[in-house]
Structure formats: C-alpha cells, structure tokens
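Undergrad: below are the sequence and a predicted model; questions follow.
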Amino acid sequence: MVHMGEAVAWSPSSVDEHLLLGLVGGGLLSRHPGMKRPEWIVPPSVHREPDPSAGYVVSFVRLHERGFNVPAGRFMRALCHYYGVELHNFAPNAISQAASFVAVCEGFLGIEAHWDLWVHLFRCELHTVAGGARGLRRPVLAGGLTFALREGRKDKYIPGSMTSNNADWEKGWFYLCNDGAGLPAYTGKVLTERPGRWGRGVSDPAKREQLDLLTGALHRLAEKGLTVAAVIANFHW
C-alpha cells in the first residue's frame, strides 16, 4: 500500500528580470507595461515560497517555454476546471501535451480543440516522488498533474515523447497577472490523490462515430510523418 507523506518544500525562486525579459523577447510572455498592475512580477528575495498578491497566480519559466501564455485560452481554462487544478499544478510536460493537442486540432484537423477527443485519447496522472521509506510517496507542491496517452490508443494519435530535460524547473517560479481572472486563483493547492474523473473517457456511444473519424484523420497524419516534436517546434500557445 502506498502512503502519502509530507509535501516536498518549495525552493526559493531563481527568476530575475533578465530571464523574464528573455521570455518577452521570444514572444513567450506578455510585455511588462510598467503600470500599477504589471503583467508579471519577480518574487522579492524575502519570499522563500510563493505569496502572490490578489489578482496574481504562480507561473514558471518552463511552462511558458512549453507553450503556455496569457490570456489563458478556452482549452486551458477547461483543463483547470475539469481536473480541479491551478496553474502551478501542471507539470511542464502536461503543458506540452495540451499545447500540442490544441495546435494539432487547430492547425491540422481544422477544428477548435475538441474536448471529447482529448479525454478519449489522454488520461491524467498524479506525479509524486519517493519518500524514503518503503511504500511512502511525497506530493509535490508544483507539477503534480501529468498527462499520458491511454493504453490501447497510442496508435490513434501522432507519435512523440515528452522531454525529460526539466531539471530544477520548479525553481523558476514568478508571479503572473491573472488577466480577466481566466485562471483559478492561487491557493497553493497540493495534489495528494487521483480523483476518479481524472481517468474518465467518453462513454456516450453517440459520440464514438465522430471520434473514430477524428482519430482516423490523426492516424493518417502520423503516417505522413507528423510528430508531436514537429508540432511543438512550431507553436506558441
């Protein structure tokens, strides 16, 4: 039996203004207008863990490098609502999976991000780390939500694997303006269990015909050589 121990502590932020301006220059972060309500804030050195002001959430450099930006799109907001999570709960590869899915739907299938297709193809998993003692796991304060293709459906989507080069990504946190309150407010939520809805797929038989058409189109794209890596290389979400 797996037991859940104490959560892994936050690391002080390694972010500075130069780093965030680099994201701005690359089109991965909104410009800093220098107004009373800036688009982003470098955490003060006295903040050893996140403590954003009202109207701000906690984001990470790596999430923006993987395809996230504000204002958050409809699909991103739907992910937060359906899985019951906040922005800091997304692992970098979860953002990559979601962003590439949106790009495939819009750029190759010619449709808006299709929610039923998403839950048909992907399952949600809880990420934890070893706790030292046998059978003990520790929740993470950031990045506890990951996505993976469902078993038996990997041939229904374009091929690809997520990068494992995410070392120390959780140190790159900063405060991001929650434009229009599109994202859930930051509460420091920690994911400690996998709710049943995380594993649900599409059960309505009436929707299966359309899903078969869409997955057939994805299979043909894969046969032509389209990969997740190629999609990721060409988008900004």
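TA: Great, that's in hand.
Undergrad: contacts, neighbours, all on C-alpha from now
TA: OK.
Undergrad: any idea how far the residue nearest the centre of the chain lies from A9?
TA: Taking Cα atoms, centre = their mean, the centroid of the chain lies closest to I95, which sits 2.8 Å from it. In this structure, I95 and A9 are 22 Å apart, going by Cα to Cα, to the nearest Å.
Undergrad: putting a second one here so we can go through both:
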Amino acid sequence: MAAADLGAAEWERSKITNQDLNLLKKLGISKKPKAVCFPSEESYPTPPMGYRVSFVDHLIRGLSAPIHPFLRGLLYVYGLQLHHLTPNSILHISIFITLCEAFLGVQPNWALWKRIFFCRRNGSANVAYNIGGVVISVRSSVNYFDVKLPDSVQGWRKKWLYIREENHGCAEDNIPPFDGAEKILRRRSWDAEATEEERTSTEALMTRIHELQNTRGKELSGIQITAYFLRTRVQPLQARKNPFWNYAGDEDTDRLSTNLEVKDLDRLIRKISSLKKKDSIPSTYRVTPYSAANALPKEDASEATASAQSPPPAVSPRNKRKRNDAEDSGTSKAEEAVPSRQKAAYDPYLETLISSDDEEEVPTADVAARTSTSHTLVASETPVEGEETSPPRQNVGAATPPSSPLVPSPKRARVETIPELTLQSSSSSNPLLDDPMIKELLRIGAQFVGYRDYASKTEEKLAEANERADTLAQKLEQCEEARKKAESDAVQARREADKAKADAAGVEDVRKRLHAAETSLSEHISAQSAREAAVTKRIRIQNRRFVNRTSQVTDTWEPTRGRYDAP
C-alpha cells in the first residue's frame, strides 16, 4: 500500500513564539526593514510580492536570502523546494559549505558532495510528508564528521514565515517560486555517486577531511564547524560577497549581527544539536580556519581562484559527455551554445529545445517536475509527452555558480519536437545539421513552438487557477453556512443551558425549603419530647407524694378505737 502524500493539507496556521522572534532579532535576520514578514491568520502560505516562504528552524541553521548558488544548484538537481528539506538537512549543507571554504580552502564542490551525501524520502509506511519530505544523509561508507544532529526537530513545520527576496542583480540567486502542493518525485540524482574522474579529482579533499578528523591534537569536529559559522555571524547558505577564507572578522560586510553573547551562542548550539547540558561546547579551534588573518597558501589560493572562474565539468558548455553519463552521475548538462552571430537579448527558446527524462515517476495528467538534472537537444519524429523543463539562458557557463550544479531560470515550457529531424548533443558530424539554414530553421521553429506552448500552458494554468478559485469559493460558502448553523446551534444550546440552570435553581430552592422544614419539624419533635418528659416527671413526683400521704394515713388508723388519731 502506497504512502499517502499529504500535499497542501499538511500546512496549518503558523505559530511563532516571542522566543523565536527574539532569537531572529539577535541573529540579525530580522534586522533590516521588512526583511521578514510574519503571516497573520492564513493557514496556507501566500507570500507577498517579493517574498519567499521559509522556516524559523531553517534560518537559525544558516539560511538567508539571497540563497547561495550551491544551495540553488542542489535544489535544481534534486528537483526540490526549500520546504521539502528538513532542518537537519539544511544544517548539513551549511556545515559542508563552511568546511569547504573555511577549512579546505575551496569552493563548495559538487563532486565532493556526491561522495559524502545522498537524499532519501522522509516519512512512514502510511504517510509521505511534503514539508520536510526529503532528508540529506551521510553515506554509510563515508567517514564524515559527527555533526550531533538531533533525532527530530519538534514543531518546526508550524513555524513558517516570509523572507524578503534579494537577488543582488542576479536572478539566479532567487529562491524558486513557492508551490506548497507540488509533489516530491524521487530522482536518480538523489543517490547518484561520483564518477571515477570525479573521485580522482576529489581524492585530495577527502584525504584532507580525514586528516582534519584524525590528526592527534588537531582534531576537528562537526560541532566545531557549526560553532564557527554561528560565531562569525555569517550565514553559509546566503549568497555572499566573499567566501569564508576571506572573512574579515568584526568588519566583514557579510555579517548579519554583532557577536552573540556566550550564553546565547551556547543555547543556540544546543538547540540545533543533540548536545546535553553536561557536554561542553568548544570555545577555540585546534585547526585555525582560513580567513583574512590566516590567508590561504599560494597554491591553494590559485586552485580556489581557478575553481571560482571555471564551471565544473557537469555544466561546462564545452563538455560533450553523453546523456547516459550525465544521468549516471546525477549532474546537469548544459545546452549546446548557438553561433555567436545569433546572440541577442535573452530569449527563452532562442537556442534549443530541451528534454528531460531524469524523473523516475511522472504523473500522466501532469507535466514533469519543475527542474531536471540532465539535458540534451532532441528533435525526433515522436513527440515527447508530459515533459516540462526550464528555458535556457544565454552564456549559461558564465551564469552557473562555481563548483555547483546548473541552475535554470524559473520559467518553464513544454517540449515539442520538429518531425523528420534528429539532433543529439553528442553527435554534430551530420553535414545536413551543420548547414546554417537548417540551424536557423531549427531556431525559428523552436522559438515559435516554445512561445506557443508557453502561452497554451499559461492559459491552462489560468483555467486551473480559476477552477480552484471557484472551488475555494464554494468551500467558503459551505464554511459560511456551517458557521451560521454552528452559531444557531450555539444560541439554542445556550438557551437550553440557561433553562436548565433556571430549573436547577428552582430544584435547589425546593431542596433548601424542604431541608428547612425537616429541621423545623425535628426541632418541634424535640421540644414536644422535652415537654412530655417534663409532664411525665411531674406526674411521677405527684404520684410519689400521693403514695407517701396514703401510707401515712394508713399508719395512724386505730381500728379498735374506730377513729383516727390526730397526727
């Protein structure tokens, strides 16, 4: 029996406490004007224009807007939204980015991530969660830091709010639009392992991680990494001007607030971890993190610079790997670039048609998930049904975040094919397809089909929205009728209760009067008994006197004389 997907029914009214508000203020998350917007009475998130949905427990674990390119890449590759991730998963990503930048001296590395982590579905045999429905876990074969994560975070799903979106001039830093009812579809990229090439390129980083864990006297723990980014007051999951290896201390421009007090920091670390009161929290680090005061070695600095300037192999436009290789590695493949003469203003269908078959489960009545982890150019005789993807951007290699999966634009459109032509990104030797006129024909056809289907899809979505609005209006009318009926029943019940109270008061009055009568009767009986006793006593006394007198008369009688002697 398949688990029931709760979907939108899982949302309920937000319940943020004053303690949560004070914590967000201390952390500097709500310091900027209108940086955070708190929901009022709604039981389903409806973020205002320019805001995105987030959670208190995500923010205190290193999340802020605009989001880090690596995090956006993960969401794209895994086909997820932020509310699909649990707080422990958010903390895993924060620790990984801090580890890479502050202790390894490199940009967050996608290949290294795949060697350490994988995704799995969160839920039970009967229920599949939508909020927090995906968990990021460490592979059992990897010796990674003990992060001391709690078994569960209680009540975090009820503490949602809106955070203001800030893109810093780059739309790729935006959080994907919120859709609370979007189903979670498992992807091959969730547990994709690193390729041999990626394992070779990251072997030195894995060796360094083991050294950080096991070097006697210089051991580094997961709690130390967590405490470090909390002390710096820099949010690891925020798009920042400088990486951690350029952290400038109190003068750093990426800091959200001043240093936390020791007791507040101690309380926060224990809140997001499984540490007990008896467990100590490290105040110093046996391994000095890289920063402006502890600069990277020259060779490491050059490697970090090179990593920041060039896209990873998974997204490089010059990389011509086969589609199957991209799927096996769980990475994204960039669309083939068009000739330079065609470059102009951004057109979502100017360069290519995109197809995606990375999802393992696609509903027949709906399109595929919002994002895809592998892309290729497809133009075949058989149309591809039920698939949907994001339109490409020009110069995709330059717009891709360093060492992170490809991040597409939020816009989407259905894929349609052009008959009698077959074009694969891995095969460009066909002379017919190299003809400029054929390429121009493909470009114009793709542009027309893309815009037509985009408009058609928009109309369908609008019709669905209108239908949903009508349904909600009917439900609202039903709720209003139910409310009026409930109010009427409440008034009737109140009247019956008042009548019952009046009857009860009358019964109580009768009971009191009966009790008073019984008391009076008892007193009367007692008085009557006392009078009878007094009368009986007097009769006995008089009888005794009479007997005594009778005895005296009998004693003075002289029969012989026939007379009484006077006494």
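TA: Cool, the structure landed. The structure displayed is predicted, hence computed values, not measured ones.
Undergrad: can you calculate the TM-score here?
TA: Put the two chains on top of each other and the TM-score (TM-score structural alignment, normalised by the length of the first structure) is 0.85; 221 aligned residues with a Cα RMSD of 2.0 Å.
Undergrad: circling back to that earlier point, where does the aligned partner of the residue nearest to the centre of the first structure in the second structure fall, secondary structure wise?
TA: Under the alignment (TM-score structural alignment), I95 of the first structure pairs with I90 in the second structure. Per DSSP states H and E: I90 of the second structure is located in helix 87-98.
Undergrad: what's the average distance of that helix to the first structure?
TA: Comparison of helix 87-98 of the second structure with the first structure after fitting gives an average deviation of 0.3 Å (mean Cα distance after the TM-score superposition for the first structure).
Undergrad: onto which residues of the first structure does the helix or strand following that helix map?
TA: Counting by DSSP H and E, the next helix or strand C-terminal to helix 87-98 of the second structure is helix 110-116. Under TM-score structural alignment, the match for helix 110-116 of the second structure in the first structure covers residues 115-121.
Undergrad: angle of the helix ranked longest in the first structure against helix 92-104?
TA: Ordering each helix of the first structure by length in residues (DSSP state H) puts helix 205-223 first. Per axes from the mean of the first three to the mean of the last three Cα atoms, to 10 degrees, the angle that helix 205-223 of the first structure makes with helix 92-104 is 90 degrees.
Undergrad: matching residues in the second structure for the helix or strand following helix 205-223 of the first structure?
TA: Of the helices and strands lying after helix 205-223 of the first structure in sequence (DSSP H and E), the nearest is helix 228-232. Under TM-score structural alignment, helix 228-232 of the first structure corresponds to residues 222-226 of the second structure.
Undergrad: isn't S89 of the second structure up against V135?
TA: Yes: with contacts counted by Cα atoms under 8 Å, S89 of the second structure reaches V135, the gap being 5.8 Å.
Undergrad: quick check: R31 of the first structure touching V24?
TA: Yes: using Cα under 8 Å, R31 of the first structure is in contact with V24, at 5.8 Å.
Undergrad: what do we get in the second structure for T215 of the first structure?
TA: Match for T215 of the first structure (TM-score structural alignment): M206.
Undergrad: residues in contact with the nearest residue to that match once chain neighbours are set aside?
TA: Computed as Cα to Cα, 6 or more residues apart in numbering, the closest residue to M206 of the second structure that is not its neighbour in sequence is L112, at 7.8 Å. For L112 of the second structure, the contact set (Cα atoms under 8 Å, 6 or more residues apart in numbering) comprises A194, E198, R199, T202, L205, M206.
Undergrad: mind running it again at 10 Å?
TA: By Cα atoms under 10 Å, 6 or more residues apart in numbering, the residues touching L112 of the second structure are F96, C100, E193, A194, E198, R199, S201, T202, E203, L205, M206, S403.
Undergrad: how much space between it and Y78 of the second structure?
TA: On the measure of Cα to Cα, L112 of the second structure and Y78 of the second structure end up 16 Å apart.
Undergrad: may I see the buried residues of the helix or strand that contains A304 of the second structure?
TA: Using DSSP H and E, A304 of the second structure sits in helix 298-309. The neighbour-count check on helix 298-309 of the second structure (16 or more other Cα atoms under 10 Å) flags A304, S307, A308 as buried.
Undergrad: against the first structure, where does it fall?
TA: With TM-score structural alignment applied, helix 298-309 of the second structure matches no range in the first structure.
Undergrad: would you map the strands across the first structure?
TA: For the first structure, applying DSSP state E gives strands covering 3-4, 40-41, 56-60, 122-126, 128-130, 136-139, 145-149, 173-177.
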